[in-house]
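J.: Below are the sequence and a predicted model; questions follow.
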Amino acid sequence: MPYTPHDIFQRSSAPVTIDEARCIADKGCTVCVDVCPLDLLAIDVTTGKAYMQFDECWYCMPCERDCPTGAVKVGIPYLLR
């Protein structure tokens, strides 16, 4: 089931959320992990999906922009928009 950015934002308070149905990290993709300058993203060894391991996001957006499937969404707080 595809999620809209609004659905993802409502389900999580983390700045970066991953739609596991769209994430292809289990197929070898590590784009979001590789482009994050703060090393906040990792691959969960049990699910094979990407996740945010630390909550110190700079909202720099390369993880969302470079994700080949659009699974990564960065929720920018209202006051930073």
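T.: That came through, no problem.
J.: Please make it C-alpha for all contacts and neighbour counts, starting now.
T.: Will do.
J.: In three-state terms, how would H6 be classified?
T.: Classification of H6 by DSSP: H, G, I helix; E, B strand; the rest coil places it in helix.
J.: Kindly apply the preceding question to C32 instead.
T.: Following three-state DSSP, the label given to C32 is helix.
J.: Make sure it is actually in contact with I43.
T.: No: counting by CA atoms under 8 Å, C32 does not reach I43; the two are 9.7 Å apart.
J.: in the chain, which spans are helices?
T.: For the chain, the helices defined by DSSP state H cover 5-11, 31-35, 62-66.
J.: here comes the other one, which I'd like you to weigh against the first:
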Amino acid sequence: MPISSHITSVPVSVDEDKCIAHKGCTVCVDVCPLDVLAIDFVKGKAYMQFDECWYCMPCEKDCPTGAIHVDIPYLLR
């Protein structure tokens, strides 16, 4: 049986160049109702810890630097 060789993407992506979690920002983590986002304290950046997104978008809308992007599947748009 063949194994899939493509990498699946997570619904929430973080532009690490824009993320200011290293300065103490936790807005995306605080507004997520499912607690799927977390801060990587080694890198000082936010990331998607669990792939359980409801595509509700407060993380993207409330991010002060625009570092968060929610990729809504085509069938849900």
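T.: Good, I have the coordinates. Note that this is a predicted model, so its numbers are computed, not measured.
J.: can I get the helices of structure 1 in CSV with distance to L79 of structure 1 and mean neighbour count?
T.: Below are the helices of structure 1 laid out as CSV (distance: least, CA to CA, whole Å; neighbours: other CA atoms under 10 Å):
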stretch, distance to L79 of structure 1, mean neighbour count
helix 5-11, 15, 13
helix 31-35, 25, 19
helix 62-66, 20, 18
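J.: Select, out of those, the one closest to A50 of structure 1.
T.: helix 31-35 (7.7 Å; CA to CA).
J.: in structure 2, what residues pair with the closest one?
T.: Under TM-score structural alignment, the counterpart of helix 31-35 of structure 1 in structure 2 spans residues 27-31.
J.: okay, which residue is most central for structure 2?
T.: What sits nearest the mean C-alpha location of structure 2, by CA atoms, centre = their mean, is V12, with 3.4 Å.
J.: so that one makes contact with P58?
T.: No: assessed by CA under 8 Å, V12 of structure 2 is found out of contact with P58, at 11.4 Å.
J.: any idea what Y78 of structure 1 aligns with in structure 2?
T.: Checking TM-score structural alignment: Y78 of structure 1 goes with Y74.
J.: follow-up on the earlier one: what does the residue nearest to the centre of structure 2 correspond to in structure 1?
T.: By TM-score structural alignment, V12 of structure 2 lines up with V16 in structure 1.
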